[in-house]
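Peer 1: can't give you the sequence, but here's the structure:
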């Protein structure tokens, strides 16, 4: 199979040297032979040095600070390909999936994001989120090659570079944790569609080198911020009630609420309620969000952690 010059891959990493090296080796073995950009978010374990030594052909950005999801913005700005796939250091794309996602984006010029099917490793089990993506209640145009989505999962998605840049990329303020929803809403508002393609497969073996409590705290804060940044008043009140009803009544939730309230001034200054046609999409998701176990904020010791509103 010849290289696919339409595609680049941007991977962010932080203090996971061995996992990052393994992830890069998998990317280098893909038949699509994508250009790879690795953004090291200020690791202190020698990640950047190890990548530079072992993979000199990789485009490495060694940030002095942890940029969070904004590291993806930095990586994407360094490439000139029309389509860019994101990859975390604990995920990897199945051979051929980059090409299938790029084919969909090339065939449908109003398609902005392709999100794949996630298999949990070891074992290749279906991630519970797959069923929700496959049966998305969002109504899209008839030309869509798969289910229309309200949001996406960055580590399992390919984006149209021009659409991503025009929408402003990931918010620096949200940093990391449920950061996709705000960008997804802004993409949809600008007329871009988001799709789930089950034959685009991404594997995920969750790293043990993470701070699940911090991720949950940021995820809850960012969900609340998104609600009040983009949902109209009635929907914002309803969704806030529903989200807090699923959150544990503990110190972590209290801290997330405090974080959200501290940002209230910024949220009010940046508030731009969605146009009616996009608001209908998010409203269609509410029942699924209430029933979802894959999306619920739970304790970090549990088997699953909430991914934010998708």
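Peer 2: Yep, that arrived. Everything numeric in this text was worked out from a predicted model, so none of it was measured. Residues are numbered from 1 along each chain as shown.
Peer 1: every contact and neighbour count from this point should use C-alpha atoms.
Peer 2: Noted.
Peer 1: tell me which helix or strand the closest residue to residue 116 other than its chain neighbours sits in.
Peer 2: Spatial nearest neighbour of residue 116, excluding adjacent residues (CA to CA, 6 or more residues apart in numbering): residue 200 at 4.6 Å. Secondary-structure assignment from DSSP states H and E places residue 200 in strand 193-204.
Peer 1: use this one as the comparison:
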């Protein structure tokens, strides 16, 4: 049996998925062995044919794939949790490329840090020169976090806690002996198809850490995330920021407000919206529009909490 299974959940991204699989097949193999498990979630674009061909191709990592008919990434992830039987499970998203040392770095980190139930690495944007110049701004009005998942806690390994950062779900390794204690991913959170849902990974990590799991950051584990030019357009950025912020309300101690949305949330929204309207420069205007979108997401998140708390109503 291999030591490591790399899990990829995918939905109608055959082209990107093939790039991900190519990068993993090209990665240096750990002596203990590694294999791939791909969960095809309601795919209708030729993903099944691609995976069947890859599974039969000689020379690549051993690949097994399953179809999950229930639409939603969390359903696909939970199927994977039930199907992995190796000591280590690494999550990789279908729009990421693994660096050549990725697989060996995972095994090395797991061996060097036996107390780590969870391990995360460095995730960087896969820039190709088509991105607008403002994404590289580092001044007062830079847009952060970018819509391209990024995780970089420096060049040295360290223990990570929620007050420092939480990695994304496509940039994590878990010792499978912990899966029963952590439990499945929430099926009320996370993307369905290619919508803008999220936070299923953050909620899962928080639950793992609350159960006593320790999270180690290993910078030698490197992946590169595909940059979709459409995600760098202002309209998409605003929708993504609003949706993702709304999904995080309630994850880290927000209670259900007794008298509606907190007044401070309305004030924040009004303040950022006014500053966006009155800002003279494009960079400053974009910055405050993004802050206003996040504040609107907080308002929507508190409303969701209220609806969920009312008998007979659902978020």
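Peer 2: Perfect, thanks for sending it. These numbers were taken from a predicted model, which means no experiment stands behind them.
Peer 1: that older thread, how many neighbours does the counterpart of the residue nearest to residue 116 of the first structure in the second structure have?
Peer 2: For residue 200 of the first structure, the aligned residue in the second structure is residue 221 (criterion: TM-score structural alignment). Residue 221 of the second structure has 25 neighbours, counted by other CA atoms under 10 Å.
Peer 1: list the contacts of residue 221 of the second structure.
Peer 2: 99, 101, 102, 103, 105, 106, 120, 121, 122 (CA atoms under 8 Å, 6 or more residues apart in numbering).
Peer 1: go again with 7 Å.
Peer 2: By CA atoms under 7 Å, 6 or more residues apart in numbering, the residues touching residue 221 of the second structure are 102, 105, 106, 121, 122.
Peer 1: the last one matches what in the first structure?
Peer 2: It stands for residue 122 of the second structure. Checking with TM-score structural alignment, residue 122 of the second structure has residue 117 as its match.
Peer 1: and its match, that's in a strand?
Peer 2: Yes. Under DSSP: H, G, I helix; E, B strand; the rest coil, residue 117 of the first structure falls within a strand.
Peer 1: any idea how many residues pack against it?
Peer 2: If you count neighbours by other CA under 10 Å, residue 117 of the first structure ends up with 22.
Peer 1: my guess is it meets residue 203, correct?
Peer 2: No. Applying CA atoms under 7 Å, one finds residue 117 of the first structure not in contact with residue 203, separated by 8.4 Å.
Peer 1: helix/strand/coil for the residue nearest to residue 62 of the first structure when sequence neighbours are not counted?
Peer 2: Excluding its sequence neighbours, the residue lying closest to residue 62 of the first structure (CA to CA, 6+ apart) is residue 40, at 5.0 Å. On the three-state scheme (three-state DSSP), residue 40 of the first structure is labelled strand.
Peer 1: any idea how far residue 40 of the first structure is from residue 248 of the first structure?
Peer 2: For residue 40 of the first structure, the distance to residue 248 of the first structure (CA to CA, to the nearest Å) stands at 33 Å.
Peer 1: looking at these two, which is more packed in?
Peer 2: Between residue 40 of the first structure and residue 248, residue 40 has the larger neighbour count (other CA under 10 Å), namely 30 against 14.
Peer 1: can you find the partner of that one in the second structure?
Peer 2: Using TM-score structural alignment, the partner of residue 40 of the first structure in the second structure is residue 40.
Peer 1: identify each buried residue in the helix or strand residue 243 of the first structure falls within, please.
Peer 2: Assessed by DSSP H and E, residue 243 of the first structure sits inside helix 233-246. Neighbour-count burial for helix 233-246 of the first structure flags 235, 236, 239, 243, 244, 246 (criterion: 16 or more other CA atoms under 10 Å).
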